[in-house]
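Enquirer: Next one to model:
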Amino acid sequence: MDTRLMDLLVCPICKGPLTHDHSSHELHCAADRLAFPIRDGIPVMLESEARALDESPSQAAPLSE
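Expert: Sure thing, here's the model as predicted:
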């Protein structure tokens, strides 16, 4: 992922910083304990598509409101 894009992206919930997990192709918000998927190189910054960080990616179901 482009580092310039990473400098601009923040968590859509708390507006905090995100870290890029290259192995799982996700952006992580430590404050909210959420992982946002990156699909086809595009970050999906929707709360409904995020998974809780205490779940493994294979178990993850999208969070619902």
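
Enquirer: drop to CA atoms for contacts and neighbour counts, all remaining ones
Expert: Noted.

Enquirer: which secondary structure elements does the longest strand anywhere in the chain contact?
Expert: Longest strand of the chain, by residue count under DSSP state E: strand 34-39. Contact here means 3 or more C-alpha pairs under 8 Å, 6 or more residues apart in numbering; DSSP states H and E; on that basis strand 34-39 packs against strand 26-29, strand 51-52.

Enquirer: to compare against the first, here's another:
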Amino acid sequence: MRTYVRGNCLSPEVQANLTAVGLKQYWQVDDKGLPIGKPYPRRSDIELHEKLIGDDNYEIIARNRGNRS
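Expert: A predicted model of the protein is given here:
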């Protein structure tokens, strides 16, 4: 399964290396949660890319998991 995570939801160590723009973009991550490849500016760009691949085995994480207020 491919996982895409918004920059501001990545681990703090990874976020420290991203620019303000990078925190708002979506990154494909490996099984360790580290970004691979180039970022996608918008969620719709990921959906279009996945539609071209023709494989629906992916998820997009746009919020931190855990406690929500």
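
Enquirer: After superposition, what's the TM-score here?
Expert: Superposed pair, TM-score by TM-score structural alignment, normalised by the length of structure 1: 0.36. Supporting alignment: 40 aligned residues with a C-alpha RMSD of 3.4 Å.

Enquirer: before we move on, the earlier item: now tabulate the helices and strands packed on strand 34-39 of structure 1 in TSV and tack on distance to residue 19 of structure 1.
Expert: Written out in TSV, the entries for these read as follows (distance: least, C-alpha to C-alpha, whole Å):
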stretch	distance to residue 19 of structure 1
strand 26-29	5
strand 51-52	15
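
Enquirer: can you put those strands in TSV and add mean neighbour count?
Expert: Rendered in TSV, the data for those read as follows (neighbours: other C-alpha atoms under 10 Å):
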stretch	mean neighbour count
strand 26-29	23
strand 51-52	20
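
Enquirer: Following element in sequence after the longest strand of structure 1, please.
Expert: Sequence-wise, the next helix or strand downstream of strand 34-39 of structure 1 (DSSP states H and E) is strand 42-43.

Enquirer: How about residues contacting that following strand?
Expert: 26, 27, 36, 37 (C-alpha atoms under 8 Å, 6 or more residues apart in numbering).

Enquirer: switch the cut-off to 7 Å
Expert: Outside strand 42-43 of structure 1, the residues within contact range by C-alpha atoms under 7 Å, 6 or more residues apart in numbering are residue 37.

Enquirer: What residues sit buried inside the helix ranked longest in structure 2?
Expert: The helix of greatest length in structure 2, counted in residues with DSSP state H as the criterion, is given as helix 43-53. Neighbour-count burial for helix 43-53 of structure 2, with 16 or more other C-alpha atoms under 10 Å as criterion, is recorded at 43, 46.

Enquirer: And the next helix or strand after that helix, what does it pack against?
Expert: Next along the chain after helix 43-53 of structure 2, taking DSSP H and E as the criterion, comes strand 58-61. Of the remaining helices and strands, those touching strand 58-61 of structure 2 by 3 or more C-alpha pairs under 7 Å, 6 or more residues apart in numbering; DSSP states H and E are strand 2-6.
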